[in-house]
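Enquirer: Sharing a model prediction with you, sequence too.
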Amino acid sequence: MIKLSKKNILSLFFLIVFISCKTDKKEEKTPTTKPNIILFMVDDMGWQDTSVPFWKEKTPLNNIYHTPNMERLAKQGMKFTQAYSTSVCSPTRVSLMSGMNAARHRVTNWTLRRGVSEVKPPKGLTMPEWNLNGIQPTDSIERSTHVTTLPKILKDNGYTTIHAGKAHFGAIGTPGENPLNLGFDINIAGHAAGAPASYYGTKNFKKDIDKHSIWDVPNLEKYYQKDIFLTEALTQESILALDNAIKGDKPFYLYMAHYAVHTPIQGDPRFEKKYIDKGLNPIEAKYASMVEGMDKSLGDLMDYLDDKGIADNTIILFMSDNGGLSAVARGGEKHTHNKPLSSGKGSAHEGGIREPMLVKWPGVTKESSSTDDFVIIEDFFPTIIQLARIENYKTVQPIDGKSFTSILRGEKQNNNNRALFWHYPNNWGPTGPGIGASSTIRKGDWKLIYYHIDSSFELFNITNDIGETTNLAFKEKAKLKALSKELGSYLRSVNAQMPIQTNTNNQVPWPDNQEVLNSL
């Protein structure tokens, strides 16, 4: 047994105190700062509009586009190969802001003027009274959805919230047209319209400098008559907003929502010539230059984070709001601009809803990783709230989305047995594969589309037939009936709207209607 002198006991006591103090100081240095978050949303960008391959192999379209900063982000984070939005813009943006599926929030088509449906119904159907006035911060606006928005929750929990670019949340003349009413501290150029009149500063971002139109991009007067592309102007303004944000002690949320690459297809002068020299169709050269300009914006923001020393505490999410335009306004053959996917924007086929998605969560997501787990746009709502370490928040609306933070952490998933749903009881306008009023379910390898106009079905095995070339509706009747039952049950559970048949004045039957199934 060792005996200690009083001197040794005192020495041991001070040693223990010293070690305890050192330990406490180390714990005090543990980072407690909430992460900054950037959601980089591109408008109308297709799954193939990038040099980053999201399929099992690189395609000819991947070789056309030059997106080095998307490649850079993919190397620093995780690539999602089966990420989905809706087929048109407003439903996607409302699902993002609310966490609800479009069947539930009922903003099922694009919005603009208060009380006005911008597209006439197709012959044979009357559209339901969908929420054409968009989302609102109040329940006093007719034909709209009252929600507690994502930026409102972030703002209430200590974030500086910045909106840049396209809003398209609520109709003209409603509170929801202004992002400042929806939880954003700062609004850069966002309003009710879903496209710019012009991308050119020399034209004041207007179609006609001497006349006002609802498409004119607002609040960018400092760039009027300057030789600057809209994508660049939005990037510069966003960086100025970030400069002010990081001076404070609050984290920031930047919703970088580019108007690009939506129509009008106008060439970005910085990049257009290289694509013309490659021999591209003139329209496609302009389009490719717009894609590269968008990619430069991503790179500029990433460089900014590096320069300010905040990249390691900033999460970046990259997404598109719907599939790439292919039915109209493009050069070359229609419905081919997203190959190997079928069709494009406005379509229930994969070309209309499958999106390029990348996420960098520093220190968490494995670099150069990839996942084929299913993700859909409403999942961003609970995910971003979880990334911001916010708990016990309340919303006036139910949340349909599922957080994908576990996927980002690399945890094993089995979520491809989860059913994904789309509901579009509307008319987009153009025609083509998968375009029209429809309801859709994707579960596992299988995808079922139910067309409202004639109660017909398309059934595809997406894993074996990513191009949706072979309709198996008559060959795989057991699978069709099982999926139609699940789709019908879901639509009824969220009180989804269906069109009216003009010849009978009856509601279009649910997809699991027995008469419909018996007619197969």
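Expert: Thanks, I have the structure now. Residues are numbered from 1 along each chain as shown.
Enquirer: CA only for contacts and neighbour counts going forward, please
Expert: Fine.
Enquirer: so M302 sits right up against A311, yeah?
Expert: Yes - assessed by Cα atoms under 8 Å, M302 is found in contact with A311 at 7.4 Å.
Enquirer: For the residue lying closest to K75 once chain neighbours are set aside, the count of nearby residues, please.
Expert: Closest residue to K75 apart from its sequence neighbours, by Cα to Cα, 6 or more residues apart in numbering: S368 at 4.2 Å. Around S368 there are 15 other residues, counting by other Cα atoms under 10 Å.
Enquirer: quick one: D465 from Q413, how far?
Expert: Here D465 is placed at a distance of 23 Å from Q413 (Cα to Cα, to the nearest Å).
Enquirer: Contacts only, for the residue positioned nearest the centre of the chain.
Expert: Closest residue to the average C-alpha location of the chain: D321 at 4.1 Å, with Cα atoms, centre = their mean. With contact set as Cα atoms under 8 Å, 6 or more residues apart in numbering, D321 has these partners: 41-45, 85-89, 92-93, 355.
Enquirer: Then F380?
Expert: By Cα under 8 Å, 6+ apart, the contact set of F380 is 96, 99, 401-404.
Enquirer: Neighbour-wise, which one of those leads?
Expert: Neighbour counts for the contacts of F380 peak at G99, which has 28 neighbours (criterion: other Cα under 10 Å).
Enquirer: does it really touch I385, like I thought?
Expert: No - using Cα under 8 Å as the test, G99 is too far from I385 to be in contact (10.6 Å).
Enquirer: could the contacts of F380 go into a markdown table alongside secondary structure?
Expert: Formatted as a markdown table, the contacts of F380 follow (DSSP: H, G, I helix; E, B strand; the rest coil):
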| residue | secondary structure |
| --- | --- |
| L96 | helix |
| G99 | coil |
| G401 | coil |
| K402 | coil |
| S403 | coil |
| F404 | coil |
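Enquirer: put this beside the first:
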Amino acid sequence: MYILADDLGYGDLSSYGQTHFQTPTLDELAAGGIRFTQHYAGSTVCAPSRVSLMTGRHTGTSYVRGNYETGPRGFGAELPLRPDDLTLGEVLQGAGYRTAAIGKWGMGMDGTTGEPLKKGFDYSYGVLNQAYAHYQYPDSVYVNGRRTAVPGNQGGARGAFSGDLYTEEAIRFITNSADDEPFFVYLAYTTPHAEMLVPEDSLFQRFAGQFEKSPFTKGTQGGGYSAEYGPGYGAYASQEHPFAAYASMVVRMDRDVRRIREALEARGLAENTLILFSSDNGPHAEGGAVPERFASAGPLRGQKRDLYEGGIRVPFIAYWPRGIRQPAVSDHLSSFWDILPTVADLADADLGDYSTDGLSLAPLLTGDTSNQQKHDFLYWEFHERESSNQAVRKGEWKAVRMKPEGPVELYHLPDDLGESEDVSAQHPAVVAEMEDIMREARTLHPLWPLKP
């Protein structure tokens, strides 16, 4: 089971240093499993990060390298996965698993080559258009490719919260699984992404009394247009207490993970179910959220849309009582593109001629650390700004370049985790090596050339 948060920062779990609110369920999973301290998302925004996770390729070789907002289905419809993009779902479906994609998809609309049912999932429930996932009370979801109304959310009503809908679907899928049939659930929450709406129950009220008001007014951020959903689509709702909403979203998701764990226990499956938990990128500053308020990036520099550590280093927890015999904190350098080869390894699935940029983490998970391969480097590119940005992590070094052929910033992370001191002038040989990687790690792409 893979659980993905949306825009959750490296420092947003109490097991990763959060002190303003607590996440006891995920802390328990971290304490009983492996808590990774150097795990990286596929990108610093949604679609390319999720595609990297799903296909095992980084943004230098992936087909989807950005949030592609110019397609025929309108804002947020995204560039779909292609038939030859192998996914986690296809790997496990081929290995005899029953598979489900629940929550935010963003990798292909209904009728395209990237819709979940065509990419290895037997069942799908959630939002295909990733911009429509900005609404925490969606008026419709797609169930096996068919758009279906959410009864409690019609006419602007806020009756069914997205996290509740997705948790209930995941529990239903687990509960209805056959005893002799292994299953895989990809559960992608839309929290704590903006919009900053959450049920105003006792949890929200507690945080509203604990944190100051910082009102956010609809229309000051967000916006956009969708041919399918109309003008104004994507504009975040007003929120008097965005700080309380953010904290409540994270704690509520932690509570939902507990409910899922209890569903596994009720079926007698908790001991032998691998649960992986992470976030698609760093914390956002939208809809009234302020990452600095909760130190959501922890000690790291940057946030969503940055290739500094705060934009791409994310929490990653692996919990598997029967498989992980020795709980640990691991500083192993890992990434989203490692997940597909890991899953294939654990499921004894043959990838055939399909190549990935990842390395299986199965040896580390099962305690065979002497056979755990290590990355020579990790690479990212990002294209939403005026110029294309690139980043490389190699050993103790991190390089960031804000424009092609521009100067390379170099940071020595053991001494400077916050990337505050550029030491490129002192290490020209390392800079030259990083420039070589930035040039050679990518393939050409007609939609995402390196913008000068």
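Expert: Here it is on my side, so go on. Treat the numbers as computed from the prediction; the structure is a model and nothing was measured.
Enquirer: mind listing the helices for the stretch 301-450 of structure 2?
Expert: 309-312, 339-346, 362-365, 428-440 (DSSP state H, counting those that start in this stretch).
Enquirer: quick one, which of the ones you listed is packed in tightest?
Expert: Mean neighbours per residue, mean count of other Cα atoms under 10 Å, is largest over the helices of the stretch 301-450 of structure 2 for helix 309-312, with a mean of 29.
Enquirer: average gap between it and structure 1?
Expert: Once fitted to structure 1, helix 309-312 of structure 2 is off its aligned match by 0.4 Å on average (mean Cα distance after the TM-score superposition for structure 1).
Enquirer: so that helix corresponds to what in structure 1?
Expert: Helix 309-312 of structure 2 corresponds to residues 350-353 in structure 1, going by TM-score structural alignment.
Enquirer: Run through the residues that contact the aligned residue in structure 1 for Y246 of structure 2.
Expert: When structure 1 is aligned by TM-score structural alignment, Y246 of structure 2 is paired with Y287. Shown in contact with Y287 of structure 1 (Cα under 8 Å, 6+ apart): 261, 265-267.
Enquirer: most neighbours, which of those?
Expert: In the contacts of Y287 of structure 1, the most neighbours by other Cα under 10 Å go to V261, 27 neighbours.
Enquirer: what's the matching residue for it over in structure 2?
Expert: In structure 2, the residue matched to V261 of structure 1 (TM-score structural alignment) is P192.
Enquirer: Could I get the contacting residues of its match?
Expert: Counting by Cα under 8 Å, 6+ apart, the residues that P192 of structure 2 touches are 5-8, 246, 249-250.
Enquirer: Surely it is within a helix?
Expert: No - using three-state DSSP, the assignment for P192 of structure 2 is coil, not a helix.
Enquirer: List of residues touching stretch 110-129 of structure 2?
Expert: The contact list for stretch 110-129 of structure 2 (Cα under 8 Å, 6+ apart) reads 76-78, 80-83, 86-93, 98-109, 133, 140-146, 166, 169.
Enquirer: what about that stretch, how long is it end to end?
Expert: One end of stretch 110-129 of structure 2 to the other measures 9 Å (Cα to Cα).
Enquirer: again, but for stretch 373-392 of structure 1
Expert: 27 Å.
Enquirer: chain center to it, what's the gap?
Expert: Counting by Cα atoms, centre = their mean, to the nearest Å, stretch 373-392 of structure 1 is centred 12 Å from the centre of its parent chain.
Enquirer: Sort out for me which of the contacts of D321 of structure 1 are in strands.
Expert: Among those, the ones falling in strands (DSSP state E) are 41-42, 355.
Enquirer: Going by distance to F457 of structure 1, which of those wins?
Expert: Comparing those against F457 of structure 1 with Cα to Cα places E355 closest, at 23.6 Å.
Enquirer: how many neighbours does that closest one have?
Expert: E355 of structure 1, neighbours per other Cα under 10 Å, totals 31.
Enquirer: What segments of the stretch 151-300 of structure 1 are helices?
Expert: So, for the stretch 151-300 of structure 1 - with DSSP H, counting those that start in this stretch - the helices run 230-245, 272-277, 282-307.
Enquirer: so which of those gets nearest I9 of structure 1?
Expert: helix 282-307 (51.2 Å).
Enquirer: Need the residues that contact whichever helix or strand comes after the closest one.
Expert: Note on helix 282-307 of structure 1: by DSSP states H and E, the next helix or strand toward the C-terminus is strand 314-320. By Cα under 8 Å, 6+ apart, the surrounding residues in contact with strand 314-320 of structure 1 are 35-46, 85, 305, 355-362.
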